[in-house]
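J.: task: produce atomic coordinates for the following.
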Amino acid sequence: MSSAGAIHRLVVFGDACASGTLGIDAKRRMRSAMYESFGEAYAAIGVEPGHVHQEDRGDGILAALRPDVPPTLMVGRWIDTLYECLREHNAGRDPRLRLRVGMNAGLVLDDGEGLVGRAVDLACRLCDSAAAKDVMARATDADLLVVVSGWLYDNVVAEGGRYVEPAHYRPARVRAKETDETAWFHIPRRPAPPLPDTPGGEPPGTRAGAPGAAPTGGGPTTGGGPPPRTTEEPPPGRSYRAGGDLQVFERNTIRGGFTGIRKDRDGGERA
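T.: Got it, this is the predicted structure:
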């Protein structure tokens, strides 16, 4: 499919937690509250219905904003209003409406049947990732989890702004299908989300915007932003530097330039 006509848009995918456990009537109420909460959040930042393309996904909503909608409003006031709507709706209710929201930006095409593009794929995968589901399983009293792509964090969230809380985001690795992305997780009004302790995860402070961060970027494969800034990093294992060369010992394999010294039987040495 040609990308002609695709435009850069902010993509949002929201999904209700544990919706499969609900009966028909409870699911109808859940969907009504979800759409109402999204609508109030759009209204809070002045986004009219014609400024957002929205698709029903059963127990979720896929949306793409028009390019003229400032992304700072979406990661700021929109998130804050959505959180307040959920908190108000859930007061005294059981079960509660709890949402995971994935956010990304990149080229999006409306082919007449719906929204397509890598930016859309990534937003959905961030929302549906095992890490996102694990965070909500740990934070049982949280009504909203926001997961943004690395590009969106670096270029929008990290810049700050009203209602934007970059210091309260934490990074973790998301791997699913073709996706291998450092995403940023945020539960509104909390200093940090309870991230899973997995080998694939990244500890807090390993990316731009966090203490001791090392920058990386998004790129065409993630559906957003310019090509990634790459740095040469050794694979897992023991590494040593000698004479300006880096040697990496990975199990029984030695990587990197090196000079070997072998002793002869008479005690002499040869390079």
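J.: use CA for all of it now, contacts and neighbours both
T.: Noted.
J.: so what secondary structure elements neighbour the longest strand along the chain?
T.: Scanning the chain for the longest strand, with DSSP state E as the assignment, gives strand 99-110. Using 3 or more C-alpha pairs under 8 Å, 6 or more residues apart in numbering; DSSP states H and E, the elements in contact with strand 99-110 are strand 7-16, strand 115-116, helix 118-128, helix 130-138, strand 144-148, helix 150-155.
J.: show me which residues of that strand are buried.
T.: 99-109 (16 or more other C-alpha atoms under 10 Å).
J.: distance to residue 134 added to these, as CSV?
T.: Listed next are these as CSV, based on distance: C-alpha to C-alpha, whole Å:
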residue, distance to residue 134
99, 13
100, 11
101, 14
102, 14
103, 18
104, 20
105, 24
106, 27
107, 29
108, 29
109, 31
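J.: closest to residue 147 among those?
T.: Of all these, residue 102 has the smallest distance to residue 147: 4.8 Å, by C-alpha to C-alpha.
J.: for that closest one, give me its contacts.
T.: Listed by C-alpha atoms under 8 Å, 6 or more residues apart in numbering, the contact set of residue 102 reads 12-14, 123-127, 146-149.
J.: not counting sequence-adjacent ones, nearest residue to it?
T.: residue 127 (4.3 Å; C-alpha to C-alpha, 6 or more residues apart in numbering).
J.: to check against the first, give me the structure of this:
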Amino acid sequence: MEVLKVNHVSIKYVTGDLKSIGLKEYVMRKLKNDYHTTEFWADKDINFSLEKGDMLGIIGTNGAGKSTLLKAISGIMVPSEGWVKREGKIAALLELASGFDGDLTVKENAYLRGALLGYTRKFMDETYEDIIQFAELKEFEERPFKQLSSGMKSRLAFSIASMVKPDILILDEVLSVGDGAFRKKSEAKMKEIINGGATTILVSHSLGQVRSMCNKILWLHKGKQVTFGSDVKRICDEYRAFLDGKKRFS
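T.: Model prediction:
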């Protein structure tokens, strides 16, 4: 059953000098036809579909358009062209350290983050102990959040987000949070969710993770789709050759 369809999606950013010149000057320049904008296509004509239980690895160098595409898939952004069709509940682990209040305690922030993700108070009451134990932060729960290290903050965010049972799960470099031991635990947690039937999208710079966990792969380069398919090993090998300078694109 098709769970996700990305149909010829393109995402355009338009930049100008409104922020630097102010509203009054902007109006004057518009009247004089002296206001300039620049268009930048972060993603151009991306096209693929996933079925229930698929795990897609998205690869590409920095600036390839990976994170922008995830925002369109998760519904945070609306494509400039094309459309995205989703079936079921979606959970996105993007920008893990954002959305917290440094002056609140770790426990208060857990509830705050849960509310932002749409969790009910009842759900948080029932799962809080599991969340704090998984994040390995039990002894820190009454401390101000700002006292945590960046890795500890990411562990809490990962733990909160991974407690749901989504139909579509989006992971943006989140399996690299924490130290080696926690990384293994987070990978095991994701495999548990995936084995439960979730359709998963993983953005990772680790080709080892993509090779071992994904059955489909999407390669992006400067916003364009290089290839999409199920031959994960071959495409990873081609991407490695590109990184090593043995394969080039214009």
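J.: TM-score for the pair, please.
T.: The pair, once superposed, lands on a TM-score of 0.27 when counted by TM-score structural alignment, normalised by the length of the second structure; 118 aligned residues with a C-alpha RMSD of 6.2 Å.
J.: max pairwise distance over the contacts of residue 102 of the first structure: which two?
T.: Maximum pairwise distance in the contacts of residue 102 of the first structure, criterion C-alpha to C-alpha, is 14.3 Å, between 14 and 149.
J.: grab the nearest non-local neighbour of residue 91 of the second structure.
T.: residue 169 (5.0 Å).
J.: measure that neighbour to residue 90 of the second structure for me?
T.: In this structure, residue 169 of the second structure and residue 90 of the second structure are 6 Å apart, going by C-alpha to C-alpha, to the nearest Å.
J.: repeat for residue 106 of the second structure
T.: To residue 90 of the second structure, residue 106 of the second structure is 25 Å away according to C-alpha to C-alpha.
J.: and these two? Which one has more around it.
T.: Neighbours per residue, other C-alpha atoms under 10 Å: of residue 106 of the second structure and residue 90, the larger number sits with residue 106, 26 against 19.
J.: give the buried residues for the longest helix that the second structure contains.
T.: Using DSSP state H, we find that the single longest helix of the second structure is helix 180-195. For helix 180-195 of the second structure, a neighbour-count test (16+ other C-alpha under 10 Å) marks 182-183, 186-187, 189-190, 193-194 as buried.
J.: remind me what the helix or strand just after it packs against, helices and strands.
T.: Next along the chain after helix 180-195 of the second structure, taking DSSP states H and E as the criterion, comes strand 199-203. Applying 3+ C-alpha pairs under 8 Å, 6+ apart, we find strand 199-203 of the second structure packed against strand 55-59, strand 168-172.
J.: give me the angle between the last one and helix 180-195.
T.: Orientation note: strand 168-172 of the second structure sits at an angle of 150 degrees relative to helix 180-195 (axes from the mean of the first three to the mean of the last three C-alpha atoms, to 10 degrees).
J.: what's the angle between strand 168-172 of the second structure and strand 199-203?
T.: Using the same axes, to 10 degrees, strand 168-172 of the second structure lies at 10 degrees relative to strand 199-203.
J.: can you check the first one too?
T.: Here strand 55-59 of the second structure runs at an angle of 20 degrees relative to strand 199-203 (the same axes, to 10 degrees).
J.: after strand 55-59 of the second structure comes which helix or strand?
T.: helix 66-74.
J.: list the buried residues for the helix or strand just after that next one?
T.: Next along the chain after helix 66-74 of the second structure, taking DSSP H and E as the criterion, comes strand 81-86. Neighbour-count burial for strand 81-86 of the second structure, counted by 16+ other C-alpha under 10 Å, picks out 82-84, 86.
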